[in-house]
Structure formats: C-alpha cells, structure tokens
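**Q** take this sequence and fold it.
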Amino acid sequence: MSAVLAQALALRPMQMEDMEAIMVIEPTIYSHPWTRGNFVDSLNSGYSAWVLLQQQKIIGYALMMMVLDEAHLLNISVAKPQQKQGLGRYLLTHMIEISKRHKAANMFLEVRTSNLSAITLYESMGFCEMAIRRGYYPADPVIFKSGREDAMLMGLAL
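**A** Have a look, this model is predicted:
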C-alpha cells in the first residue's frame, strides 16, 4: 500500500449509522451477504466492529467476536473497487492488534475454500489451516450448481 493511500485512511468503531453504507457494499462482494440484522445483532452483542474509511467514505469493515482468550473474525470486507490495494491486509492487521489488546491467545476464522485470494492473504499473515468444515456455506451459484461449499477453518497464534 502506498504511503499516500495510507495517509487517506482512517479506522473507527462501527456505528448503527454506518448500516446504509455497509448494506451497499455487502451484497456486491458476497453471493450470500450478511443481512442488516446480522450486523445490528453483532453491534448489539458488543462485538469488536470497525469501519475503514477513505476520505470519510466507508470502503471496508470487520467484525470480531471475543470469547475468553480467543478472537473469532466473523466478517472482513473491502468494497470491490478498492480491492487488491492492500486494504484487506491493513484491516486484518488492525483486527489482529485489537485481538492482542484483548489478550487473545489465538484468532480463528472460516473462509470459503474457493476464495483463494483471501486464503492467500490469511496465509501470508501467518494463519494456518486447521480443519475443513464440510458444507459450511451455501454454495455460490456462480461457482457451484447447487448445494453447499466447504469452509477452511484457519487459526493464528497471537
């Protein structure tokens, strides 16, 4: 990521007022997007939820659940036009730092086995495959004719 781009970025806790912008991004990047209710429930549950802003506009977000000494990354997303610029790494680095501040020993996540770019990012950040969760996700109709898709469970020791 360039120094100029990094200077134009800001991270802040997600707020209910961010839902409109998030609900514009979410369905453009997932075949089975989270609903507004999923986001609202996560905020109401006190999950660690952050938005990534570029020139005051939301271009990404991440949500994480803390349970005892474990962090579970639930959703990390960057708007399509801003993908492939290092912003996912920037956001993931922030979430890892938040996990460490909460004294988490490990961070976990699930990722579609077909999402090779995300898997590559996670592996480059030190995440390792721990297991395959068979039929975890509804299948993306663009990739699969029907059924369900496996998820790779990945973990990072903090």
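**Q** please count neighbours and contacts with C-alpha atoms only from this point.
**A** Noted.
**Q** for the chain, what spans make up the helices?
**A** Under the criterion DSSP state H, helices of the chain are mapped to 3-7, 19-29, 36-44, 87-101, 116-124.
**Q** what sits against the spatially most central residue of the chain?
**A** By C-alpha atoms, centre = their mean, the mean C-alpha position of the chain lies nearest to residue 76, the distance being 1.2 Å. Applying C-alpha atoms under 8 Å, 6 or more residues apart in numbering, we find residue 76 in contact with 60, 61, 62, 63, 88, 91, 92.
**Q** please apply the same query to residue 9.
**A** Residue 9 is in contact with 52, 53, 54, 55, counting by C-alpha under 8 Å, 6+ apart.
**Q** list just the nearest of those residues to residue 119.
**A** residue 52 (20.8 Å; C-alpha to C-alpha).
**Q** this one next, for a side-by-side:
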Amino acid sequence: MTAYELRRANPDDVPAIMELERSVFASDAWSERSMLSEVTGEHGYYLVAFQPDTPEQLDGYAGLLAPRGGTEGDIQTIAVAPHARRRGLGRVLMQALIGEARRRGADEVFLEVRADNPAAQTLYRELGFEEIGVRPKYYQPDGVDAVVMRLAVPTPETTIA
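**A** This is a model prediction of the structure:
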C-alpha cells in the first residue's frame, strides 16, 4: 500500500478539492461555495490525503457532518483520484471519519452511495455499513438511485501490544 498522509482540510485546500471533485464527479460535482461551507462549517470534519513527497497534489478527500454530542453522523462525500484507487486510501479515509464520528459521540453513521458504484458499496459493507433504503433518482442530472447505508459505530477495541 502506498503511504499517504491525512490532515484536516482548510479553506486553502478548497481549489484542489474542487479540481478532484470535478474530475471524479463530472456530472454532479458540488459547487465551490458548498464545499467551502462544508470545509469551514462548525459541525464538519474534512480530511485531505496526499503522498508525503507531493503534498500539493491531493489524492483524496472525505468529509463528515457530525455535531459534537449528537448521536448521528453523515459521511458527506469521499473521493479518491483514479490514479490512487485500489491502494487502500478510501478505506483509510473512511476509517478516519468513523473514528472522528465516534469521538464526537455518534452511535450511527449514514451515507448515500450511487447505485451504479458497486466498488464503493463493497468497501462500505466491508466496513460494517448495511443498506437501509434507496432514494430513487437522487443523483442528478443522471437520475441514478442512491443506496442509503448505516453503520452502528463500533466500540473501539483495545489490545495488548
């Protein structure tokens, strides 16, 4: 697996996030204004991922919405650049968001995933998410259904090193 560094996203990251957003989600990318609002929002937690030798190039990002002390969190978005896929980065980003949701007090985490994205659905199932519903034609303008998934946030396990 390629080594990646994660750090909390900040407003200066939004242009690079948007470049990746537009390349990965060509037909339904968020607006830069929406992304900036998410990255800087009080209840959000956004991460960017990069290789240590190229910190200016984002290979992925992911965001969580989870008010501190609340019982629920939502994975708002996750994207991994095509050249960085199949290396475990999506899993690392998801695990980091789930860990943050736990620290904020969430018992459950929800997400929506495109019905035509079986690779992402497989990853989410492997992480413990279960399908709880479908939102017909949720992703526009493509008219693709969203599969709604939920994770009961696991209690952290401690082991003797």
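**Q** can you give me the TM-score here?
**A** Their TM-score after superposition, calculated using TM-score structural alignment, normalised by the length of the first structure, is reported as 0.87; 146 aligned residues with a C-alpha RMSD of 1.2 Å.
**Q** for the aligned residue in the second structure for residue 154 of the first structure, list the residues it contacts.
**A** Taking TM-score structural alignment, residue 154 of the first structure has residue 149 as its aligned residue in the second structure. Contact criterion C-alpha under 8 Å, 6+ apart gives 110, 111, 112, 113, 129, 130, 131, 132, 133 as the residues in contact with residue 149 of the second structure.
**Q** in TSV, list the residues you listed along with neighbour count and distance to residue 23 of the second structure.
**A** Converted to TSV, the contacts of residue 149 of the second structure look like this (neighbours: other C-alpha atoms under 10 Å; distance: C-alpha to C-alpha, whole Å):
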residue	neighbour count	distance to residue 23 of the second structure
110	20	25
111	19	21
112	22	19
113	22	17
129	21	26
130	17	28
131	17	27
132	11	29
133	12	28
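**Q** from those residues, which land in strands?
**A** In strands, defined here by DSSP state E, the members of those are 110, 111, 112, 113, 130, 131, 132, 133.
**Q** on that earlier part again, show me which of the contacts of residue 9 of the first structure are buried.
**A** When these are checked for burial by 16 or more other C-alpha atoms under 10 Å, the buried set is 52, 53, 54.
**Q** counterpart of the second one over in the second structure?
**A** Residue correspondence to the second structure (TM-score structural alignment): residue 53 of the first structure is matched to residue 50.
**Q** tell me the contacts of its match?
**A** Contacts of residue 50 of the second structure were listed using C-alpha under 8 Å, 6+ apart, and they are 4, 5, 6, 56, 57, 58, 59, 60.
**Q** may I see those residues arranged in CSV, with distance to residue 70 of the second structure as well?
**A** Formatted as CSV, the contacts of residue 50 of the second structure follow (distance: C-alpha to C-alpha, whole Å):
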residue, distance to residue 70 of the second structure
4, 30
5, 28
6, 25
56, 34
57, 34
58, 30
59, 30
60, 27
